[in-house]
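Asks: I'd like to go over a predicted model; first the sequence, then the structure.
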Amino acid sequence: MTTPIDHIVLLVHDLAAATATFQAAGFSVSTRKDATQKGGASYRFVCFADGSYLLLTAFTPEGAASHRLGPILAETEGPGDWSLTVPSVDKASAFGAAAGVTLGATHDVANDVEGGHWALRLLLTGIGAGGDDALPFLIEDVEGRTLRIPAAVPHANGATGIAELTVAATDPEGSARRVAALAGLPQPLGARLTVAPGQSLRFVPLDPQGLGTARTGGCTGIRLSGVAAPLTGIEGSALRVTAGVPA
């Protein structure tokens, strides 16, 4: 199953400690056996039945210094970036340009893993694009999505997917309109955008006193579906992952 929200990058200082925290909160944490490891960063996957996932991401000092998300992690752990899947990056780029969205670079990303090969096209439209930092980066799967994303393993806490993202923006309603344009969705009436049944985006004003994306723009909170009880050790932390679906 594929949902429009592909994944959220969760920046952490200590990958082993973050993995243990998520496992203690009832999550299954996976690795992906890429043939070539990207230097400067290491990852763990928390994959859901709806096809979305959380990407726990830790940088080396050198990796943080050269990565567009390094300045965010220097301020705080937690959501650093987020992505949407689109059928065609070229079409999304055309939609965005028509709506006045500042577009960044397109990257071709690929790797071999046990069992085959995965490849995607990635378009920067938010952080690193030089425009609206509240926007996501876009992913077009070219080959091997089921190899790119480890198979979802049931979570002891019942988590089944991503229900809602909270995104800080300079212009919340404008950011909602820009995301809708990129994704080819109907224009929203306000600062909330439904991207699929049971999956939505809520854009809120920046917090000048906040840290990381709360102050600069981007994903600031993640609500999961399927979880009835609080996520011990995570809710209320800098990781900003919470249970339940808002009313």
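Replies: Okay, I see it.

Asks: for the rest of this, base every contact and every neighbour count on C-alpha atoms.
Replies: OK.

Asks: show me where this structure has strands.
Replies: Ranges of strands in the chain, per DSSP state E, are 5-11, 41-47, 53-59, 78-85, 106-113, 116-124, 137-143, 161-169, 192-196, 199-205, 218-225, 241-243.

Asks: export those strands as TSV, with columns for distance to residue 19 and mean neighbour count.
Replies: Formatted as TSV, those follow (distance: least, Cα to Cα, whole Å; neighbours: other Cα atoms under 10 Å):
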stretch	distance to residue 19	mean neighbour count
strand 5-11	11	24
strand 41-47	7	21
strand 53-59	8	23
strand 78-85	13	25
strand 106-113	22	15
strand 116-124	24	19
strand 137-143	25	21
strand 161-169	18	25
strand 192-196	29	18
strand 199-205	25	21
strand 218-225	17	24
strand 241-243	14	22
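
Asks: try this one next to it:
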Amino acid sequence: MTLTLDHLVVLADDLQQAVDQYIARGFVVTPGGTHADGLTHNALIVFGDSTYLELIAFLDAADTRDNVWGWRQYGGKGGGLIDYCLVTDDLEQAVAGFKQRGLPVGNPTAGGRKRPDGMELRWRSARFWQAGRELPFLIEDITPRELRVPPSIPHPNGVTGMHELLIAVADLPRLSRTFSTLLDCATPASQPHRRYDATATSFQLGRHVLTLAAPASKASPLQQRLETLGLGPAAVTLTSANGASTAGRSVTQTWFGSALGSTDRG
């Protein structure tokens, strides 16, 4: 059984407006289609490392119905990172293993999306029972993944993939133990994260890094995140072939409710 980072979910109030904004920032955006529940539609920003950003919006802002992920409550707040997904080649085995290890995960359920060209995509997903979105949801493709995730087209801004996902948490020791169980690995030592005035623990998942970060003081930007939007993905580091740093990598941070901005990572 494999488990890798699949995509990050970026919630928008208006999908076309979000698409236009990301195109203006130098991304190539591919229309995704309408989900099987009839509540949401999406567009994809696919990277060379096979991950992607899913831009998603509810079709009818006046409709009070929510999807199974509970994302509607975060509408009207400017848009941004709201969830993240890991892909596996055997969801039944993954869920059974997580249950055996004591993790609170639900059974697989059917999902799908209809692409603009009429192609029907099918998958199964599972989610962990949790108050926030610290833990990912899981997906296994029924139709081939390459139908769900189109080939990457070079982005004019030079972004090539994802490096690190920062996840805002309140109880770092507890979540670190949970992630160790989830990923079946030892618990790394926590370290100061000076950029966010936080204490953090980082886990390697294939070529990507998942970092759990808890605010070290009330002045931490993560503290505001926790108070206003709760627990979950807060920022992503995107790799770029055009980076000016000594490592050849630029850093792009995207926060829920704020625009993309770029800095260099030395």
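Replies: Arrived safely. Keep in mind the model is a prediction, meaning the values are calculated, not measured.

Asks: follow-up on the earlier one: of the strands of structure 1, which is nearest residue 100 of structure 1?
Replies: Nearest to residue 100 of structure 1 among the strands of structure 1 is strand 116-124; the distance by Cα to Cα comes to 14.5 Å.

Asks: and the closest one, what does it pack against?
Replies: If you count contacts as 3 or more Cα pairs under 8 Å, 6 or more residues apart in numbering; DSSP states H and E, strand 116-124 of structure 1 packs onto helix 89-98, strand 106-113, strand 137-143, helix 145-148.

Asks: grab the longest helix from structure 1 for me.
Replies: Using DSSP state H, we find that the single longest helix of structure 1 is helix 172-183.

Asks: which elements pack onto that helix?
Replies: helix 89-98, strand 192-196, strand 199-205.

Asks: so what touches the last one?
Replies: This points to strand 199-205 of structure 1. With contact meaning Cα atoms under 8 Å, 6 or more residues apart in numbering, strand 199-205 of structure 1 is reached by 5, 162-173, 175-176, 191-195.

Asks: kindly report the same for the first one.
Replies: Where contact means Cα under 8 Å, 6+ apart, the residues beyond helix 89-98 of structure 1 that reach it are 86, 102-103, 121-123, 138-140, 178, 181-184.

Asks: and if you look at the shortest one?
Replies: Contacts to strand 192-196 of structure 1, defined as Cα under 8 Å, 6+ apart, come from residues 3, 4, 5, 173, 176, 180, 185, 200, 201, 202, 203.

Asks: got the contact list for the closest residue to the third one other than its chain neighbours?
Replies: Nearest in space to residue 5 of structure 1, with sequence neighbours left out and distances taken as Cα to Cα, 6 or more residues apart in numbering, is residue 84 at 4.6 Å. Under the criterion of Cα under 8 Å, 6+ apart, the contact list for residue 84 of structure 1 reads 4, 5, 6, 7, 136, 137, 138, 139.

Asks: quick one on the thing from earlier: out of the helices and strands packed on helix 172-183 of structure 1, which gets nearest to residue 225 of structure 1?
Replies: Here strand 199-205 is closest among these (Cα to Cα), at 9.2 Å.

Asks: ok so, going back, export the helices and strands packed on strand 116-124 of structure 1 as TSV, with columns for distance to residue 236 of structure 1.
Replies: Formatted as TSV, these follow (distance: least, Cα to Cα, whole Å):
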stretch	distance to residue 236 of structure 1
helix 89-98	35
strand 106-113	34
strand 137-143	26
helix 145-148	30
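
Asks: all set now, cheers.
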